[in-house]
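Novice: Have a look at this prediction, sequence included:
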Amino acid sequence: MATRAMLRGYLLEEALAWLLRHSGYRLLVNAEQDPEELVSDGGNLRVRGRGAVHQVDVLGEFAFTPAFSLPVRLFLEAKYYRTPCRLEVVRNAHGVIHDVNENFMNRPGSRPRRRYQYSYALFSANGFTSDAQEYALAHQISLIDLSGESFTWLLEAIKEAAQDLYTAQVQHHVTSFPVSWMRAELRQRLDTGPLDLLPVVNTGAPGFRAAAKSRLADFVASLTTHHESELLLGFPAAPFVLPLAASDAQQFMNYADTHPDHVVRLRRTGQNGDAEWTVSPREPGGGYLLTFKLPEQIEDWISDNAEKERQRTMQIKSEFLAGITVYRMVGAGVRSYQLRYEPSELRR
């Protein structure tokens, strides 16, 4: 039987796949998309490693290969615990990435095959413990904290849907929750396919299936009510990814398409783990606003000395946030945008 925390995590992963639908990644859902690297096991997708085959719930492939790099694939894992995500989860992520990135051996007589660089992004509804953050920064595992106000609507919708699914599971005596079936249902409704390659997964207990379908439809409706919302991935010169929440993505696109390389204003409000940042064009009339959170470890360093807080804020801006690259799918192509912070912009 699936716990409420497990159900919240599954729903969060699928919601994130939808929010990231234009971020430059295409979703991999079936081994037919890459028979040499991927394995389909019932409704589950697995990735071959050097020493094991690893299950993956959400796997994206970046549509654009950066210069002097391998094609990039991204593991996306989400945890919706009531407490901060602990070290063991991050350590497991590192073990998976280390194994799959070593799965490339030349055998005598074997033909050359394509190689990928796998990365890992771990999202948490309630942040991460300090040792988890230290480990992740050391091993370049991207930790993304969703506890800010920008994601309150999303987390509340997930919490409600997970409770209803858990209740339906109990009422209909379902001992093994059909996770693969639920993922396929959500991907069909949210169009995060590719739909022609989604596994066909059936589940028993027709009463449960009807109740779950109804609740999933309500959940999808709550997401699409925020259809203008989007999560853009920002890539700074730092060992982490910035989750740029756009309450109205079209406003960003209207400005960025005209100004693909532009100077931005960065503002920070709050302290420690409650601090949030905003990005907006420095020139007046830009109209868009993006919000993000930095790793809590960095925020703690900024805030632990009141006399140096302003100086440290400016230091983070100049050293880590001076250039943020955003990629976005437009039709079948990928566009890149450069958001530049200039040190002369001396505002907090």
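Specialist: Good, I have the coordinates. What you see is a predicted model; the values in this text were computed from it and never measured.

Novice: Going by C-alpha atoms from here, please, whenever you check contacts or count neighbours.
Specialist: Noted.

Novice: just the helices in the stretch 201-348 of the chain please.
Specialist: 206-224, 249-258, 296-303, 309-320 (DSSP state H, counting those that start in this stretch).

Novice: Quick check: buried residues in the third one?
Specialist: Under the neighbour-count criterion of 16 or more other C-alpha atoms under 10 Å, helix 296-303 has 296-297, 299, 302-303 buried.

Novice: likewise stretch 235-251?
Specialist: Within stretch 235-251, the residues that qualify as buried are 235-236, 240-249, counting by 16+ other C-alpha under 10 Å.

Novice: got TSV for those, with distance to residue 103 too?
Specialist: As requested, the buried residues of stretch 235-251 are exported to TSV (distance: C-alpha to C-alpha, whole Å):
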residue	distance to residue 103
235	26
236	28
240	24
241	25
242	28
243	29
244	32
245	34
246	37
247	40
248	41
249	38
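
Novice: farthest-separated two in the residues you listed?
Specialist: Spatially, the most separated pair among those is 240 and 248, at 23.9 Å (C-alpha to C-alpha).

Novice: Can you add distance to residue 36 and give the helices of the stretch 201-348 of the chain back as JSON lines?
Specialist: As requested, those are exported to JSON lines (distance: least, C-alpha to C-alpha, whole Å):
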{"stretch": "helix 206-224", "distance to residue 36": "33"}
{"stretch": "helix 249-258", "distance to residue 36": "36"}
{"stretch": "helix 296-303", "distance to residue 36": "39"}
{"stretch": "helix 309-320", "distance to residue 36": "37"}
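
Novice: hey, which of those is tucked in deepest?
Specialist: Across these, averaging neighbours per residue (mean count of other C-alpha atoms under 10 Å) puts helix 296-303 on top, at a mean of 18.

Novice: Next up, a structure to set beside the first:
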Amino acid sequence: MPISIATVRGYVLEELLAKLLQDNGYRLLVTEEQDPEALKDSGRGLLVHGRGTTHQVDVLGELDLPLPFSLPLRLFVEAKHRARPTGIEHARNAYGTIRDVNEHYSAKTPGTYHIPMKRYQYQYALFSASGFTKPAQEYALAQQISLVDLSSPDFDELLTSVDDLAVRIVDLAERTGLTSLPLNQIRHALRHALGTWPANVDDETFPDLASRIQQVRDHTGMPTFSSPTLGLAVTHDRARAGLEVALRRMEADYEEQDLPARELPTDKLTAIVVDLDDFGLDRLILGFPSAPFVLILQVENPDTFAEYIDNPRNSDIWVHLEYPRDRRDNRPLSRDWTIVPVDDAARFRLSFTLPAILADWMLSGQVPIWSLREAKTTLLSSIVIIHNGRLVRLLYQPHQG
């Protein structure tokens, strides 16, 4: 694949989201040997068998909790990190993919008898750093495709870190003399650095990456590459900023190495990705409401929150939903909402941004106040989070009076 900052930052964002999935109860699938009947390795990544064809998947997670009277859940994750809002064509592709894979099954099972393989219910979550067009939102809502909008200022720090990391990887590729980008190697490096590569699965493609990353972390005195001096947060035009950084040469000298023309130097790539655990993902939690969308909850005080929900008695937590409102009719004035526990002793706060299509509906001025209350008591009445293998429900309670 041609060398492109835009391409790399999309892949980096997906891998950080894979880490977020893992931290929220999902087991990541990265190789065919984890499920030979449903998955297939290719030279460029993992494929999932469908009824009609196989489908490329960059991040695939399986919910690591049993669901009574339900097929086990698997989730496709795709991330778009570009200047324009993500359009309806991507939502259509997502729907076509999960419909095909959900209709696939096989009776080929090793042994004397042939029984149907273990089946799964596949779902799709599409993340976008620049939001979504209205047609994409309407289509996704109708087809139960989860759209997660990362264009809120709350995610600027995350996206800036993604941009900086992408610039450093592209700079390394150019200095190494590559004419195409080894995305498979980059993905493996990110997964070993983030701890999302399963511990019981050997990396047969890049066996040296995991050991090298661990060696670097064991020797804190080993130098690493510094971030570019141009912070991408200072400009709203990330694409242009990334280009300017890529054109500016970093001061470090790269010694010549006898490497395959399609690979990055292991030591240099390791030095770039080794500090990925500092990206602040501990402040983000996935929330699953009783609605066809996913919320990313921002935790203001992670330690206090974790301590409270670690108590097994706090499986159901009553909360208020608060938002800036018009004093005349209590209508929301923004997409930004806050979750505050009813229990004063809890001392935590969570915030989230409503999906744009839902926020527009509430802010339009055409919706009666009773409908706003109905939205909270239906769509947002119960938000499920998964913490340390346990389900915790945030249950909406209206303010009294």
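Specialist: Received it, and whenever you're ready, just let me know what you need. Nothing here was measured: the structure is a model prediction, and the numbers come from that model.

Novice: Which residue in structure 2 aligns with residue 155 of structure 1?
Specialist: Taking TM-score structural alignment, the alignment pairs residue 155 of structure 1 with residue 159 from structure 2.

Novice: go on, residue 192 of structure 1?
Specialist: Per TM-score structural alignment, residue 192 of structure 1 is aligned with residue 196.

Novice: Over to that match. Which of the three states is it?
Specialist: Secondary structure for residue 196 of structure 2, judged by DSSP: H, G, I helix; E, B strand; the rest coil, is coil.

Novice: which residues touch it?
Specialist: 18-19, 22, 28 (C-alpha atoms under 8 Å, 6 or more residues apart in numbering).

Novice: likewise residue 262 of structure 1?
Specialist: 256, 281, 338-340.

Novice: what do you get if the cut-off is 10 Å, keeping everything else the same?
Specialist: 255-256, 281-283, 337-341 (C-alpha atoms under 10 Å, 6 or more residues apart in numbering).

Novice: residue in structure 2 matching it?
Specialist: With TM-score structural alignment as the criterion, residue 262 of structure 1 pairs with residue 317.

Novice: Quick check: residue 346 of structure 1 vs residue 265 of structure 1, distance?
Specialist: 9 Å (C-alpha to C-alpha, to the nearest Å).

Novice: Looking at those two, which one has more neighbours?
Specialist: When residue 346 of structure 1 and residue 265 are compared for neighbours, residue 265 comes out ahead with 19 against 11, by other C-alpha atoms under 10 Å.

Novice: Chain neighbours aside, what residue packs nearest to the counterpart of residue 146 of structure 1 in structure 2?
Specialist: Using TM-score structural alignment to pair residues, one finds that residue 146 of structure 1 aligns to residue 150 in structure 2. Nearest non-adjacent residue to residue 150 of structure 2, counting by C-alpha to C-alpha, 6 or more residues apart in numbering: residue 129, 4.6 Å away.

Novice: And residue 154 of structure 1, by the same measure?
Specialist: residue 223 (7.5 Å).

Novice: how much space is there between the one you found and residue 16 of structure 1?
Specialist: For residue 223 of structure 1, the distance to residue 16 of structure 1 - C-alpha to C-alpha - is 10 Å.

Novice: what do these two both touch?
Specialist: In contact with both residue 223 of structure 1 and residue 16: residue 154, using C-alpha under 10 Å, 6+ apart.

Novice: contacting residues for the counterpart of residue 391 of structure 2 in structure 1?
Specialist: Using TM-score structural alignment, the equivalent of residue 391 of structure 2 in structure 1 is residue 336. Going by C-alpha under 10 Å, 6+ apart, residue 336 of structure 1 touches 24, 64, 256-257, 260-261, 325-329.

Novice: make it 8 Å
Specialist: With C-alpha under 8 Å, 6+ apart, residue 336 of structure 1 has these contacts: 260, 325-328.

Novice: Distance-wise, check it relative to residue 304 of structure 1.
Specialist: Where residue 304 of structure 1 is concerned, residue 336 of structure 1 sits at a distance of 36 Å (C-alpha to C-alpha).

Novice: Same check on residue 174 of structure 1?
Specialist: Residue 174 of structure 1 is 49 Å from residue 304 of structure 1, where distance means C-alpha to C-alpha.

Novice: which of those two has more neighbours?
Specialist: Legend: neighbour count by other C-alpha under 10 Å for residue 174 of structure 1 and residue 304, higher for residue 174 (16 against 12).

Novice: Now do the equivalent of the more buried one over in structure 2 against residue 285 of structure 2, distance only.
Specialist: The pairwise alignment with structure 2 assigns residue 174 of structure 1 to residue 178, based on TM-score structural alignment. Computed as C-alpha to C-alpha, the residue 178 of structure 2 to residue 285 of structure 2 distance reads 38 Å.

Novice: ok, now which ones touch residue 240 of structure 1?
Specialist: Contact analysis of residue 240 of structure 1 by C-alpha under 8 Å, 6+ apart lists 137, 140-143.

Novice: all strands for the stretch 201-350 of structure 2, in order.
Specialist: Using DSSP state E, counting those that start in this stretch, the strands found in the stretch 201-350 of structure 2 span residues 284-289, 295-299, 316-322, 336-341, 350-353.

Novice: what's the mean deviation for the shortest one versus structure 1?
Specialist: Which is strand 350-353 of structure 2. Compared with structure 1 after the fit, strand 350-353 of structure 2 shows a mean deviation of 1.8 Å (mean C-alpha distance after the TM-score superposition for structure 1).
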